[in-house]
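Undergrad: the following block contains a protein sequence and its predicted model.
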Amino acid sequence: MIEVRELTKSYGTTVAVDQVSFDAHAGEVLGLLGPNGAGKTTTMRILTCYLSADAGSATVAGYDVFEESFEVRKQIGYLPESAPLYADMGVIEYLNFMTQVRKLPKSQRRERIRAVIDICGLEDVIQKDIGELSKGYRQRVGLAQSLIHDPPILILDEPTSGLDPSQIIEIRNLIKNIGQEKLVLFSTHILPEVSATCSRILIINNGKIVANGTPEELAAQEKGEEIVHIAIRGSQDAIEAQLNELEFVSQWNRVDTDNGIVGYQIHAAQGSDAAEALFHVVVKNGWSLTELRQESVDLEDVFLNLTDKEQV
């Protein structure tokens, strides 16, 4: 649905987007994660035809963002960080106005307004002016306008910015539900956003994509190995002799011994499914297993390591 190749954009001597390339597909929620000033918003503005790039190419739903911008705009719903709302308009009045801006046939307008009210949970505020609404409901109205023409692609820039914790959860759930049918590309600098919402993550820093993958893939890449914690009731000598024979185990450390139970931290080759293999070893030898868990790398560690490396 989105193909970006070597996209570059500068402001004077500052390179905001530096040869960025990525693909995005229908049915996924793709998070563009990076610190403030990393190039997230500039990338989105190019994809929504708000800005032109200096070099590279980008297509949205098969249309070139530089040569076919009007066709691109028909395929996307866009919610910028500051939602384009008119405080003196009523919610229904505003949504009806947006159906006209999007040039929907009159016969479809009532149906689409009702649909986005249901999707975005606006039933309780449809009689109010936008200026009377809380920040959370205003964001819902902004999301509703991006959906009014039923586009296959949603591009959301910092959609939970300024919301309280309960409002953030509500908007996250909305995004996840919408992402079951549409491509959703959204930017954020808030780590819990992507781990709670996204099926895939692009980490951008200093205008460059520095990582691309699912949260699990990024964690695995950062670790470079699997680390398993295991506690076994059995002969310590026999257990350690067995660990020394396992090809996938690169290193092990005894961490605890108590009442015949011995604990180990085991380092294994990435992709070896070490936890499952160790379970079978324990069963085969007739030992008792009292603990088995695979250590995970927090997404925060991945993010900080990747962005710090780029800044060195």
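TA: Ah, there it is.
Undergrad: rest of the way, CA atoms for contacts and neighbours
TA: Will do.
Undergrad: mind listing the helices for the stretch 51-200 of the chain?
TA: Here the stretch 51-200 of the chain has its helices, by DSSP state H, counting those that start in this stretch, at 69-75, 91-101, 106-120, 135-147, 165-178, 191-197.
Undergrad: any chance of the ones you listed in a markdown table, plus distance to residue 44?
TA: Formatted as a markdown table, those follow (distance: least, C-alpha to C-alpha, whole Å):
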| stretch | distance to residue 44 |
| --- | --- |
| helix 69-75 | 12 |
| helix 91-101 | 21 |
| helix 106-120 | 23 |
| helix 135-147 | 14 |
| helix 165-178 | 17 |
| helix 191-197 | 17 |
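Undergrad: second structure follows, compare the two:
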Amino acid sequence: MSIHVQNLTKHYGKQKTLDNVTFQTPSNRIIGFLGPNGAGKSTTMKTLAGILPIESGQCRIDGIDIQQDSLLTKQNIGYLPENNPLYADLYVQEMLEYQAALYKLKHPKSRIQEVITLAGLENEQHKKIKELSKGYKQRVGLACAIIHDPRVLILDEPTTGLDPNQILEIRQLIRELAQDKTVLLSTHLMQEVEAICDEIIVIHQGKIKDQFMLNDKAQRYPNLSMEDIFVLLTK
């Protein structure tokens, strides 16, 4: 599913958080959404996920306007926020049952088992969430985001705070999910960008500074690493 954002503008009080943000991406890609803290990444992602209202501009998921049909677009979007809001006292299966009920899935039991297997939670499914490592909590968050089999995944810093082994595991899971989904993810880890992303969008001070395919990096920015490009575009 494609993502199309046109002239998205957002204010918090007198501060302009998003300034005519415009970009579009085709289906079945992993798009790295990069920028410093406060650049507007989370605001854009929350708007696409239907959590924040659109103040000005237009957002479309696979051609469907979020404002015109918010319910349909939300059915096709899975969202994992940075703080991964899980209910710590629920068992993993209970958390997924709750998510399945929210989406009114027709066959929740079979879908929950599918998602548990996909997210690698077979050995953890009977534990309470508070008993899990942070890496497995992220897996539960991803399982919740995909329980309704969305076509678009919006992941806000999905590997923040994980150890190197956990980061590799979550990256591999994201790659697997992206085989039939469009994934928009934010990260501060440039190694992660080069490891899993197909396309790069850089935002700074609420404005899109550049958008390019990772394969075109060497031609577009000769002899520059992703860290160099990030600094260049966000000075």
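TA: Now that the structure is in, tell me what you want to look at. This structure is a prediction, so every number in the text was calculated from the model and none was measured.
Undergrad: so what number do they get for TM-score?
TA: Superposed pair, TM-score by TM-score structural alignment, normalised by the length of the second structure: 0.96. Supporting alignment: 234 aligned residues with a C-alpha RMSD of 1.2 Å.
Undergrad: return the most buried member of the helices of the stretch 51-200 of the first structure.
TA: Highest mean neighbour count among the helices of the stretch 51-200 of the first structure (mean count of other C-alpha atoms under 10 Å): helix 135-147, with a mean of 23.
Undergrad: so which elements touch that helix?
TA: Packing contacts for helix 135-147 of the first structure, counted by 3 or more C-alpha pairs under 8 Å, 6 or more residues apart in numbering; DSSP states H and E, involve strand 76-79, helix 91-101, helix 106-120, helix 165-178.
Undergrad: mean deviation, that helix versus the second structure?
TA: On superposition with the second structure, the mean distance recorded for helix 135-147 of the first structure (mean C-alpha distance after the TM-score superposition for the first structure) is 0.4 Å.
Undergrad: before we move on, the earlier item: the helices and strands packed on helix 135-147 of the first structure: which one's closest to residue 23 of the first structure?
TA: For residue 23 of the first structure, the closest of these is strand 76-79, at 15.7 Å, according to C-alpha to C-alpha.
Undergrad: which residues does the closest one contact?
TA: 48, 142-143, 145-147, 149, 151-157, 159 (C-alpha atoms under 8 Å, 6 or more residues apart in numbering).
Undergrad: can you tell me the centre-most residue of the second structure?
TA: residue 155 (1.8 Å; C-alpha atoms, centre = their mean).
Undergrad: how about the contacts made by that residue?
TA: Shown in contact with residue 155 of the second structure (C-alpha under 8 Å, 6+ apart): 79, 80, 81, 82, 183, 184, 185, 186.
Undergrad: unless I'm mixing things up, residue 91 of the first structure is touching residue 141, no?
TA: Yes - using C-alpha atoms under 8 Å, residue 91 of the first structure is in contact with residue 141, at 7.4 Å.
Undergrad: look up how far residue 274 of the first structure lies from the nearest residue to residue 123 of the first structure once chain neighbours are set aside.
TA: Nearest in space to residue 123 of the first structure, with sequence neighbours left out and distances taken as C-alpha to C-alpha, 6 or more residues apart in numbering, is residue 117 at 6.1 Å. Distance of residue 117 of the first structure to residue 274 of the first structure, given as C-alpha to C-alpha, to the nearest Å: 49 Å.
Undergrad: now do residue 122 of the first structure
TA: As for residue 122 of the first structure, its distance to residue 274 of the first structure is 49 Å (criterion: C-alpha to C-alpha).
Undergrad: ok, now residue 127 of the first structure?
TA: Noted for residue 127 of the first structure: a distance of 58 Å to residue 274 of the first structure, by C-alpha to C-alpha.
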